[in-house]
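**Q** predicted model and sequence follow; I will ask about them next.
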Amino acid sequence: MGNALFVVWRESVEAMLVVGILYAWLKQNAAPGGLRALWLGVGSGIGLALLLGWAMLTVQDELSGEALEWFQTAILFVAAGLITQMVLWMAKHGRHLKGQLEAGLASATERGSWIGIAVISALAIAREGAETVIFLYGLGLEQGDGSALAIGAAAGFVLALATAWATARGLRFLDPRRFFQISGVLLLVFAAALLVAGVERLIGMGWLPPLAEPLWDSSALIDDTTAGGSLLASLVGYRAQPSLMLLLAYLGYWGAVLTLKARLAR
């Protein structure tokens, strides 16, 4: 529930930030039909994200056995990759996001194209929505509790509305830049947990060797089959009895992420 809340919160805040930028520019520049095009694009973007979710569930229902196992495992890796890519992309382009969106709107307005305005907003919202759908599907595979996932997602959306309101009001306690920095780190932790789950599935299917199993046993301290241990496992990828392959995958992920972040910083 906690990671679903956080993922939906972060993604929804980002989507609302994009809509806010587009709305403010269109209000200031009085583009003919611009606001109608904006809301049409927002609705279309949400619709595309929902269509993706429906397609994934439909494919899942059509598959069984090893094919279903492969599909679900692939989604875990896709979700981990998307989270990582999104966080690194925001670290590199976040400061220029407002300028890029406004330049696109200016170009569409000069051409008198309300379709261009709708497409810009639709693509921006569809991207955030598609990422959220894939993240939630991956989290659902890990947690297996659909009701808790739905409650967490709903709570995350409500929290995002409160955050967007606070940002619009210019409340000093909320620094958007710091929010995205901290939330980005937490999202990378979630991505590592999804990666571990995917590698564990590949080991269970016999496609990856465990190499050495277990490397240690910390069940006496925190057992990952208990409620607290299971929560820790889904949040950060904790395993009480990890194999060497799991450890290498975890360390390799963080090594690659830290290297890329260092390059972006330079």
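**A** Cool, got the structure.
**Q** C-alpha only now, for contacts and for neighbours.
**A** Fine.
**Q** how many neighbours does residue 208 have?
**A** Residues near residue 208, counting by other C-alpha atoms under 10 Å, number 13.
**Q** helix, strand or coil for it?
**A** coil (DSSP: H, G, I helix; E, B strand; the rest coil).
**Q** do the same with the one 10 residues further on
**A** Taking three-state DSSP as the rule, one finds residue 218 in the coil state.
**Q** residue 172 now?
**A** coil.
**Q** burial check on it, number of neighbours?
**A** 9.
**Q** how about residue 140?
**A** Residues near residue 140, counting by other C-alpha under 10 Å: 19.
**Q** next secondary structure after the helix or strand containing residue 105?
**A** Per DSSP states H and E, residue 105 falls inside helix 97-110. Next along the chain after helix 97-110, taking DSSP H and E as the criterion, comes helix 114-143.
**Q** which other helices and strands does that following helix contact?
**A** helix 2-29, helix 34-62, helix 65-93, helix 97-110, helix 146-168, helix 176-204, helix 227-236 (3 or more C-alpha pairs under 8 Å, 6 or more residues apart in numbering; DSSP states H and E).
**Q** distance from that helix to the middle of the chain?
**A** Mean-position distance between helix 114-143 and its chain equals 9 Å (C-alpha atoms, centre = their mean, to the nearest Å).
**Q** could you check the angle helix 227-236 makes with that helix?
**A** Put simply, helix 114-143 runs at 140 degrees to helix 227-236, going by axes from the mean of the first three to the mean of the last three C-alpha atoms, to 10 degrees.
**Q** and the angle from helix 114-143 to helix 146-168?
**A** 140 degrees.
**Q** circling back: packing partners of the helix holding residue 105?
**A** Here helix 97-110 touches helix 2-29, helix 114-143, going by 3+ C-alpha pairs under 8 Å, 6+ apart.
**Q** deepest in the core, which of these is it.
**A** Highest mean neighbour count among these (mean count of other C-alpha atoms under 10 Å): helix 114-143, with a mean of 22.
**Q** and that helix with helix 34-62, angle?
**A** Here helix 114-143 runs at an angle of 30 degrees relative to helix 34-62 (the same axes, to 10 degrees).
**Q** contacts only, for the residue nearest to residue 199 when sequence neighbours are not counted.
**A** Of all residues not flanking residue 199 in the chain, residue 246 sits nearest, at 6.7 Å (C-alpha to C-alpha, 6 or more residues apart in numbering). Residues in contact with residue 246 (C-alpha atoms under 8 Å, 6 or more residues apart in numbering) are 196, 199, 200, 210.
**Q** try it against this one:
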Amino acid sequence: MTANFLIGLREGLEAVLIVVLLLAYLAKTGRTSLVPRIFAGIFAAVLVSLGFGALLTFGPRGLTFEAQETIGGALSILAVGFVTWMVFWMATASRSLAADLRGRVDRVADGPAWGLTLVAALAVGREGLETALFIWAATRATGQTWEPLLGALLGILVAVALGMLLHQGALRINLSRFFAWTGAALIIVAGGVLAYGIHDLQEAGVLPGLHALAFDVSHVVAPGGWIATLLKGVFNFSPATTWLEAAAWVLYVVPVMFLYLRRVRRGRLDATAAPGPPQPAAA
């Protein structure tokens, strides 16, 4: 539940920030009459995301066990790819996000009504589709149903509340630090989802080594106990892990975390080294 709360909070806050930036720019430029177009785009994005989540949940039913495990494993790996791209993109694009959105609004504001709606739908829908896919993959990895969904919903609700406070100027957050820390945490979560996706493909017979265990601590961490449930919910940890799962986790988390932290550090150094406004000449 904790991991899904983090996913909902992180992705939800990204989407909410986009909406806040769009609404603030429309208000600043005297285009408040266009606000309903933004909300129409948001509504469309939410519907598409919910439909995508329903398709992921109910689509594979009726297929053979091997087919379900193959689809589940492949989509879990795809979800890991999306979340990896997302955390790296946010680490570099956050500084230019506002300017990019303002440029898009200026290009379509005076055009057809659907133009601005499409901008909002695409900006928010991207986050919604990524959230649906990754939450679905994380839910499969934990083997639970309602707890992960509840955690994600709570995260999204907290993100919406924070966005409202930010929009009203009642709250200030160091967003670069927030996204840096949550990005690092999501890489750990993604490593667990990747390992579970590998396990799915092993169960489907696509990959070998299902019974070749790297370790089995089931006698210490009972699979049905509260410790195993907690570790599964936060880190997608399995007491019995195959060599292929363990190798996938290490080969993903270690280099990706290193590259991500280096990207974050480089971004902070660039921001520190950026020249300030020109100083007036001495008289």
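**A** Noted; the coordinates are in hand. As the structure is a prediction and not an experimental result, all values here were calculated from the model.
**Q** for residue 217 of the second structure, which non-adjacent residue is closest in space?
**A** Excluding the flanking residues, the one nearest residue 217 of the second structure by C-alpha to C-alpha, 6+ apart is residue 239, at 5.1 Å.
**Q** ok, that neighbour touching residue 216?
**A** Yes. Counting by C-alpha atoms under 8 Å, residue 239 of the second structure touches residue 216, with 5.6 Å between them.
**Q** which of these two has more residues huddled nearby?
**A** Comparing residue 239 of the second structure with residue 216 by other C-alpha under 10 Å, the one with more neighbours is residue 239, at 18 against 13.
**Q** for the more buried one, give its distance to residue 75 of the second structure.
**A** The gap separating residue 239 of the second structure from residue 75 of the second structure is 23 Å, by C-alpha to C-alpha, to the nearest Å.
**Q** likewise residue 267 of the second structure?
**A** Distance from residue 267 of the second structure to residue 75 of the second structure, by C-alpha to C-alpha: 31 Å.
**Q** residue 23 of the second structure touches residue 35, doesn't it?
**A** Yes. Using C-alpha under 8 Å, residue 23 of the second structure makes contact with residue 35 at a distance of 6.8 Å.
**Q** closest one to residue 259 of the first structure among the helices and strands packed on helix 114-143 of the first structure?
**A** helix 65-93 (11.2 Å; C-alpha to C-alpha).
**Q** next, format the helices and strands packed on helix 97-110 of the first structure as TSV and append distance to residue 71 of the first structure.
**A** Putting these into TSV (distance: least, C-alpha to C-alpha, whole Å) gives the following:
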stretch	distance to residue 71 of the first structure
helix 2-29	21
helix 114-143	11
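**Q** of those, which approaches residue 99 of the first structure most closely?
**A** Each of these has some distance to residue 99 of the first structure by C-alpha to C-alpha; the shortest is helix 2-29, at 9.4 Å.
**Q** and the closest one, what other elements does it pack with?
**A** If contacts are counted by 3+ C-alpha pairs under 8 Å, 6+ apart, helix 2-29 of the first structure sits against helix 34-62, helix 97-110, helix 114-143, helix 146-168, helix 176-204.
**Q** residues in the second structure aligned with it?
**A** In the comparison with the second structure, helix 2-29 of the first structure aligns to the range 2-29 (TM-score structural alignment).
**Q** chain neighbours aside, what residue packs nearest to residue 148 of the second structure?
**A** Once flanking residues are discounted, residue 148 of the second structure sits nearest to residue 1: 4.6 Å by C-alpha to C-alpha, 6+ apart.
**Q** re the thing from before, run the contacts of residue 246 of the first structure past the second structure and keep the common ones.
**A** Retained contacts for these in the second structure, judged by both residues aligned by TM-score structural alignment, their matches' C-alpha atoms under 8 Å, are 196, 199, 200.
**Q** could I get those as a markdown table with distance to residue 107 of the first structure and neighbour count?
**A** Putting those into a markdown table (distance: C-alpha to C-alpha, whole Å; neighbours: other C-alpha atoms under 10 Å) gives the following:
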| residue | distance to residue 107 of the first structure | neighbour count |
| --- | --- | --- |
| 196 | 44 | 29 |
| 199 | 45 | 22 |
| 200 | 48 | 20 |
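**Q** closest to residue 222 of the first structure out of those?
**A** Nearest to residue 222 of the first structure among those: residue 196, at 17.7 Å, using C-alpha to C-alpha.
**Q** quick one on the thing from earlier: now tabulate the helices and strands packed on helix 2-29 of the first structure in CSV and tack on distance to residue 9 of the first structure.
**A** Below are these laid out as CSV (distance: least, C-alpha to C-alpha, whole Å):
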stretch, distance to residue 9 of the first structure
helix 34-62, 16
helix 97-110, 19
helix 114-143, 10
helix 146-168, 4
helix 176-204, 10
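**Q** point out the most buried one among those.
**A** helix 114-143 (a mean of 22).
**Q** mean distance between it and the second structure after superposition?
**A** When the second structure is overlaid, helix 114-143 of the first structure sits 1.3 Å from its aligned residues on average, using mean C-alpha distance after the TM-score superposition for the first structure.
**Q** not counting sequence-adjacent ones, nearest residue to residue 138 of the first structure?
**A** Once flanking residues are discounted, residue 138 of the first structure sits nearest to residue 76: 5.2 Å by C-alpha to C-alpha, 6+ apart.
**Q** again, but for residue 132 of the second structure
**A** Among residues not flanking residue 132 of the second structure along the chain, residue 53 sits closest, at 5.3 Å (C-alpha to C-alpha, 6+ apart).
**Q** how much space between whichever residue in the first structure pairs up with that neighbour and residue 61 of the first structure?
**A** In the first structure, residue 53 of the second structure lines up with residue 53, judged by TM-score structural alignment. Remark: distance between residue 53 of the first structure and residue 61 of the first structure (C-alpha to C-alpha) = 13 Å.
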